[in-house]
Structure formats: structure tokens, C-alpha cells
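> give me a model of this one.
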Amino acid sequence: MSRSAWDDHIDEAWLAQVQEPALDPELPIVDPHHHVWAKPFPYETPELLADLTSGHRVVGTVYTEAHRGYRTNGPEHLRPVGETEFIAALGEASDRAGNAPRICAGITGAGDLTMGAAKVDELLDAHIAAGKGRFSGLRANIFVTFDPATLAMKPLPGSNSAVDDADFVAGVARLARRGLALDLVSAHAHLEHVARLAGRIPEAVIVLDHLAPIADFGERPTPQSELLAAWRRGLAAIAPHDNVHMKLGGLANPFMSGALPAFRSLREQATPPTSEQLAELYRPMVSQAIETLGAARCMFESNFPVDKRSTSYRVLWNAFKRLARAYSEEERRALLMGTAARVYRLRDLPL
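Model prediction:
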């Protein structure tokens, strides 16, 4: 992705036009998906903490890989461990400073799961050691990539057979053996493939990012009603597999909303969406996901700072809390905190 794609990604003045008090501010939240980076624009600890402490009671977060701090020497297959080292140190420093949200309490790292047993074992053991109790899993990008010119999601070559690769399956099994989660960015068209993987390795904890978003990969535009129907069929395919979980969020950015014009156009409006408006946009997919999979397999996520293009942190979680009000107290707790804390094995949260 070119630097120009990020030039005006966040407009603080535009976001400031919508101010809301935090709803149900006493409810604990675990944010299971955010990044910390210096480029393409600064979103380091101060910016992250400013969002986390903007009104909601965030007790912990999970960092998701963003190619940050890789080692620049040593074995190639171990270079992604540098990201875990960097983020673990950042989290420890924040803890020492006495910050209330335990940032980066979990870390989802990166690495190649197809490189054979010996190297995969070495990679995962190095991640675990570097994480000092924070390493929670690995994200494998096997299905999609993004066109840097149009920001459109497009399938990676071989994505339809990626879960059938024997080396990949073996790598996922080694990840599962350590109790670590596997994050996947998949379009709705890949949900049946995810179901196949989940059936092969029922002990694997699989997490689908960003509602497994709808993406139109056809040569001609496909009606949105047909895309949504295909997404629902994909949900039905993963439903029998209790080891598959889903993050509810991530659509308020241009990379995941290509086939969802209502989300894609948010930044084009004079003012940002209110939490009521954002909740209504999310409601059809979020409600369907929870109805199909159950709250114990779903978790709300911020995907910040990427989704900060279209909404502030406070408004986003207000929208999620509005959606969560349709469920029981136990289910709300799972959606806002419990599922994420369990899946990513978070400890010592300041509850």
C-alpha cells in the first residue's frame, strides 16, 4: 500500500464533531484487535492510551501483528519474533508506568506456518519466550491481500486451496498444541475453507477477523443481497465447528468495506456517524453472527487506528454496547470481554 493511501486517514477535527458520553462506563472491555505503529502515521502508546481512556473501561487489549520491529538479522524465519519482543517491552513499560488498561496483554504475532516442523517449532517457542507471558497466537494471511491503488480486497493466488496445504495444516496443528490462537483475515468466500480447516484440527482455536467481510471478487458487480446471502451460507458452514470464533468489527475502514457502500461512504459525509447510526450499520451482520455462532464465540473489536478513519473510539464502543444490549448479561460480558480474554488466554487483568 502506498503512503498516499494513508495521507488523510485520520481527521481529528472531523471526528470531534460527534461527542457522546460513554454508555455503561462501568462495563469492562477487552479490545482484542488493535495495532501500534510509527508508520504510516504515528499511533504509539500515547495515542493508544488516549483512545483507551476516552470514557470506556478498557481493562486489557490484544495487539495484532502489523510488521513492527522485525529483527534485521539472524535466521529469516525468526525475524517476526522481533515484533513480539518490541510489543512485549512496550506493554511492560506501560504496566510499570501504572496505566490502568493493560495494553498488549495479549500479542498476536506473525510467521510462516508452512516451513516445516523444526522451523515452526523454533518460531513458536521463540515467540512464546519473547512474549514473556503475553504471546497469544499468530495471524496467517493466506486468503486475501489489498490492491494498493484501489484499496480493494482481492484473493491471494492459491487461496482456495490454502487450507489443504499439508505443511500449513501441520503448522496449525503445532500452533494448537501450544494452546495458541490462529487469526485469519478471510473474505466471506473463504468461510467454507475455514470450516474445512476447523474440522481437520478441532483442537485449533481459530479467530476470524472483521466479520469475515463481504468482498466482491467477480468480474462483474454482484448485487449486495447475493453477497449477504453467500456470507450467511458461509456462517452456516462454520457454525458446527465450536473452535471457530469471530471478531465483530473492522468494517469502518476502506480496506474491508468495498462491497458495503454504507460503510465505505462514512468518511464522505459532513459529520461522523453517531453510535446509533453506526450500530444500525453493523446490526445486520453482527446480529446474524451472534445468532449463528453464539456470544461465547464472538467478540467486539476496535481495529484501531485503521477504523479511526470513520469513528472515534468512544463512539465505536458506544455502538457495540448498543448492539450488546439485545443480549443477556452473561452474553454481553462475553461479547465485550469474556470471549477475548478466554481465546487469547489473558491473565492479570485489572477487573
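
> please count neighbours and contacts with C-alpha atoms only from this point.
Will do.

> list the buried ones in stretch 14-31?
Of the residues in stretch 14-31, Trp14, Leu15, Ala22, Leu23, Leu27, Pro28, Ile29, Val30, Asp31 count as buried by neighbour count, 16 or more other Cα atoms under 10 Å.

> other SSEs contacting the helix or strand hosting Ala118?
Assigned by DSSP states H and E, Ala118 falls within helix 117-131. Judged by 3 or more Cα pairs under 8 Å, 6 or more residues apart in numbering; DSSP states H and E, helix 117-131 is in contact with helix 81-96, helix 166-177.

> dump those helices to a markdown table, plus distance to Glu329 and mean neighbour count.
Output for the helices and strands packed on helix 117-131, formatted as a markdown table (distance: least, Cα to Cα, whole Å; neighbours: other Cα atoms under 10 Å):
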| stretch | distance to Glu329 | mean neighbour count |
| --- | --- | --- |
| helix 81-96 | 30 | 20 |
| helix 166-177 | 30 | 19 |
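
> nearest to Ser159, out of these?
Closest to Ser159 of these, according to Cα to Cα: helix 166-177, at 12.2 Å.

> and after the closest one, which helix or strand comes next?
strand 181-184.

> does anything pack onto that following strand? Which helices or strands?
Right, strand 181-184 is packed against strand 135-140, helix 166-177, strand 205-208 by 3+ Cα pairs under 8 Å, 6+ apart.

> and the strands in the stretch 201-350 of the chain?
Assigned by DSSP state E, counting those that start in this stretch, the strands in the stretch 201-350 of the chain fall at 205-208, 244-248, 298-300.

> now the other sequence, so there's something to compare against:
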Amino acid sequence: MQIVHAPHLPVREDWLALGEEPVLEPDLPIVDAHHHLWDRQSGRYLIDQFGKDVGSGHRIVSTVYLQCRSMLRQDGPEAMKPVGEVEFANGIAAMFASGAYGPTRCCEAIVGGADLTLGNELGSVLEAMLHVSGGRLRGIRNPLAWHESPEVSSSPVTPPRGLMLDPSFQQGAKALAGFGLSLDAWVYHTQLADLYELARVTPDVTVVIDHFGGPVGVGPHAHEREQVRTAWKEGLSHLASLPNTRIKLGGAGMSVFGYEFASQELPPSSEQLAAAWRPYFETCIELFGPDRCMFESNFPVDKGMFSYSVLWNAFKRLASSMTTDEKAALFYRTAASTYRLQFHGDMS
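This next block holds a predicted model:
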């Protein structure tokens, strides 16, 4: 796989502070279903930075750590290097579980990055990950986002074209069922047909579609938002017909979505974000239903465009017309059931 410079927006704390808002519905329990942690040339986002964000006013009870190639092992076989990321995330989880960093159970579930094309080696890698995870490993994610245009980029790693249709990859995905693991997938809307085929041939594996299913708004799709939305909805409708699929609502702070809030003098308000994302939100609810949808922060990637507190205000505005039960599904129940999280205290 080709490794390039991360195309993430820079985080500007002073700029974000200009958009502070009162927290809406501060007692609503939330599971942040998707975030990362790292210490790399593009910046540091570790326990202090993330702890400050989850403690910014919303009731974040638990979080799910997602593969991002953090803390890969320096030595040993190439296939085993991603075990280091699971070990790292489990250490962060243990720190939060001590209660010394607040009430949130951060990294309570971990999605690691074992290479699913490994064949016979895959089992030993997954077993090693389970061993170092403290019982927290819940799923696997491989880089899958690919586009023929170099203007469409959202990750420092570019996978080979058509990886989801590769028999060795599909065999590895099927093997996850034997370990009780799910499969997360970040793909662009142009790849949803391939993802459908992958999900179809792995009926015993829960396939989680990341980041609204990736409706692209840059490069050749920069001025085709309606055409993109039509193709995106068609692709998602096929995926929604498979009972083993779930979808994450978020990730639209990435520049690949085509929003230009980061270039404005002031950061976007939660009202602006909710208005921009409502068509995607409503379509996902229509196709999957609240019990198969979950909100995610995708921090720190999305932090270049808005703050953690404003993001969750935007999600609460999107869900303002939902019933209490539907809100429970969107904000914590779907994530908790998908990633087998414990319910801590009063979740009502």
C-alpha cells in the first residue's frame, strides 16, 4: 500500500474557541463510536487532548478507538506490527478506566488493523491482538478508500484498487466471524457497490460503514453534489438491504466531503453543520433506521473544521425531532450493541 502525506486539516485551537456554544441536552448519554489517538508529525492527540474534548460538557460515557496506524511496533514481522496499536489503545483505555481522567470509559472498544489478506497468518495476528487488548478488541479495519483521481484523498495510506473484491481479502473478512469481530469500512460513494459485495459474502460479520458512506465533494465531484447524492443513496440502499450492515453518522469534517467551513473567518455553528448534513442524516435514517445508525466524532481528523462540543450540538440538532428511544439508539445504544460495550450507571 502506498503511504502519502496525511491530507487532514490543521487544528487551530484559537480559531475553534471563537465558536463556543452552550451544550445542548447535557444529560443525554453518548458513545463516541469512532475516534483516533496519535503522536506524529502532523500533531499530537493523546490522553490530555482527547480527555479535554470528551470533558467539554457533553455526557460522553464511552468511546470506540479506530485503527489509524498509531504506535505500530518497530521490530518483528510486518504482519505483527499492528499489534502494537491495539496494545497502545488498551493502555489508554486502562488509564481512563482508573477514573483518574474523568468518568468517560475512553477506548472501551478497540478496532485494530490486521491485514485481512494475510491468509494463514491472519489467525495468529488476531490472537495476538486479542491477547494484548485486555478483552477490548471488537473489530478490524483495513485502509479501503480508493479513488482514481489524486484530488480525492483522505488518508495517508492508499490501498490497491478493488481490494474488497480480492478473494484473499474476502476470505480474511469471513474469518473475523470466528473471532467474534466486526469489520469497519471507510470507502467513498464510488466504492459502495464493492462494499455491498463484501458485506454480502460475509453474512456472519457485522459490517460497519464509516463516515456517512463517503459522499465525495471534491475533485471530479466538486460541482456534482446532487448527482453524488443520487449515486450515494442508491449504493447505500443496497447495503441497507443486508441485515449485517450498520452505518456511522459523522466524518464530514474531512476535506474530501467538500465543505469549506475551515476557510471561514469564524468556525461553523452547530446550526450550520446540522443544515449542511441534514440530507445525509435523513437518508441514512430512512434506509437503515435509528437502530442501525450511530453518531461518531472522527476526532482528531474532523477537529480541523469544528470543535468537539459544537459537533455534538450539531448531532443533537439533527436528532431533535426523534423520539427518546430513537435518540437512545443514535447516541449510544447502536454503538453499544455493535461493539459490545457495557452500560455504566444510569443510561436513561
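
> any idea what the TM-score is?
Put the two chains on top of each other and the TM-score (TM-score structural alignment, normalised by the length of structure 2) is 0.91; 340 aligned residues with a Cα RMSD of 2.3 Å.

> re earlier: CSV for the helices and strands packed on strand 181-184 of structure 1, including distance to Asn99 of structure 1?
Converted to CSV, those look like this (distance: least, Cα to Cα, whole Å):
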stretch, distance to Asn99 of structure 1
strand 135-140, 20
helix 166-177, 31
strand 205-208, 28
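
> rewinding a little: among the strands of the stretch 201-350 of structure 1, which is the most enclosed?
Highest mean neighbour count among these (mean count of other Cα atoms under 10 Å): strand 298-300, with a mean of 29.

> read off where it ends up in structure 2.
Per the alignment by TM-score structural alignment, strand 298-300 of structure 1 matches residues 293-295 in structure 2.

> same question, stretch 101-109 of structure 1
Residue span in structure 2 matched to stretch 101-109 of structure 1, by TM-score structural alignment: 104-112.

> now tell me what touches that stretch from outside.
54, 60-67, 82-83, 85-86, 89-90, 92-93, 96-97, 129, 133, 136-141, 184, 339-341 (Cα atoms under 8 Å, 6 or more residues apart in numbering).

> run the last query once more with 7 Å
Here stretch 104-112 of structure 2 makes contact (Cα atoms under 7 Å, 6 or more residues apart in numbering) with 60-67, 86, 89, 92-93, 96-97, 136-141, 339, 341.

> now the buried members of those residues.
Here, 16+ other Cα under 10 Å leaves 60-67, 86, 89, 92-93, 96-97, 136-141, 339, 341 buried among the contacts of stretch 104-112 of structure 2.

> now the helices for structure 2?
For structure 2, applying DSSP state H gives helices covering 13-17, 47-54, 83-97, 122-132, 167-175, 192-200, 225-240, 270-288, 308-318, 324-328, 334-338.

> do you know which of those lies nearest Ala145 of structure 2?
Comparing the helices of structure 2 by their distance to Ala145 of structure 2 (Cα to Cα), the top pick is helix 192-200, with 10.4 Å.

> what's the angle from that closest one to strand 245-249?
Relative orientation of helix 192-200 of structure 2 versus strand 245-249 (axes from the mean of the first three to the mean of the last three Cα atoms, to 10 degrees): 130 degrees.

> what's in contact with helix 192-200 of structure 2?
Contacts for helix 192-200 of structure 2 (Cα under 7 Å, 6+ apart): Met164, Leu165, Gln170, Val207, Gly235, Leu236, His238, Leu239, Leu242.

> top of the residues you listed by neighbour count?
Counting neighbours by other Cα atoms under 10 Å, the top entry in the contacts of helix 192-200 of structure 2 is Val207, with 29 neighbours.

> thought it was touching Leu183?
Yes: counting by Cα atoms under 7 Å, Val207 of structure 2 touches Leu183, with 4.9 Å between them.

> returning to that earlier point: next, format the helices and strands packed on helix 117-131 of structure 1 as a markdown table and append distance to Cys104 of structure 1.
Formatted as a markdown table, those follow (distance: least, Cα to Cα, whole Å):
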| stretch | distance to Cys104 of structure 1 |
| --- | --- |
| helix 81-96 | 5 |
| helix 166-177 | 20 |
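
> what does Pro46 of structure 1 align to in structure 2?
Per TM-score structural alignment, Pro46 of structure 1 is aligned with Asp48.

> from the chain's centroid, how far away is stretch 193-207 of structure 1?
Distance of stretch 193-207 of structure 1 from the chain centroid (Cα atoms, centre = their mean, to the nearest Å) equals 18 Å.

> state the distance from the closest residue to Pro215 of structure 2 other than its chain neighbours to Glu234 of structure 2.
Nearest residue to Pro215 of structure 2, sequence neighbours excluded (Cα to Cα, 6 or more residues apart in numbering): His189, at 5.0 Å. Going from His189 of structure 2 to Glu234 of structure 2 by Cα to Cα, to the nearest Å gives 10 Å.

> higher neighbour count, these two?
His189 (23 against 15).

> who are the contact partners of that one?
So His189 of structure 2 contacts Gly213, Gly214, Pro215, Val216, Trp232 (Cα under 7 Å, 6+ apart).

> tell me the one among the residues you listed nearest to Arg44 of structure 2.
So of these, ranked by how close each gets to Arg44 of structure 2 (Cα to Cα), first place is Gly214, at 25.6 Å.

> excluding its backbone neighbours, what's nearest the closest one?
Tyr188 (4.2 Å).

> let me have the strands of the stretch 201-350 of structure 1 in CSV, extended by distance to Pro223 of structure 1.
Below are the strands of the stretch 201-350 of structure 1 laid out as CSV (distance: least, Cα to Cα, whole Å):
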stretch, distance to Pro223 of structure 1
strand 205-208, 24
strand 244-248, 23
strand 298-300, 27
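
> and Glu328 of structure 1, what's its match in structure 2?
In this structure residue 328 of structure 1 is Ser, not Glu. Under the alignment by TM-score structural alignment, Ser328 of structure 1 pairs with Thr323 in structure 2.

> its match: neighbouring residues, count only.
10.

> relative to Ala275 of structure 2, how far out is it?
Going from Thr323 of structure 2 to Ala275 of structure 2 by Cα to Cα gives 20 Å.

> including distance to His8 of structure 2, could the contacts of helix 192-200 of structure 2 go into TSV?
Shown next, in TSV, are the contacts of helix 192-200 of structure 2 (distance: Cα to Cα, whole Å):
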residue	distance to His8 of structure 2
Met164	24
Leu165	28
Gln170	29
Val207	25
Gly235	26
Leu236	25
His238	30
Leu239	28
Leu242	32
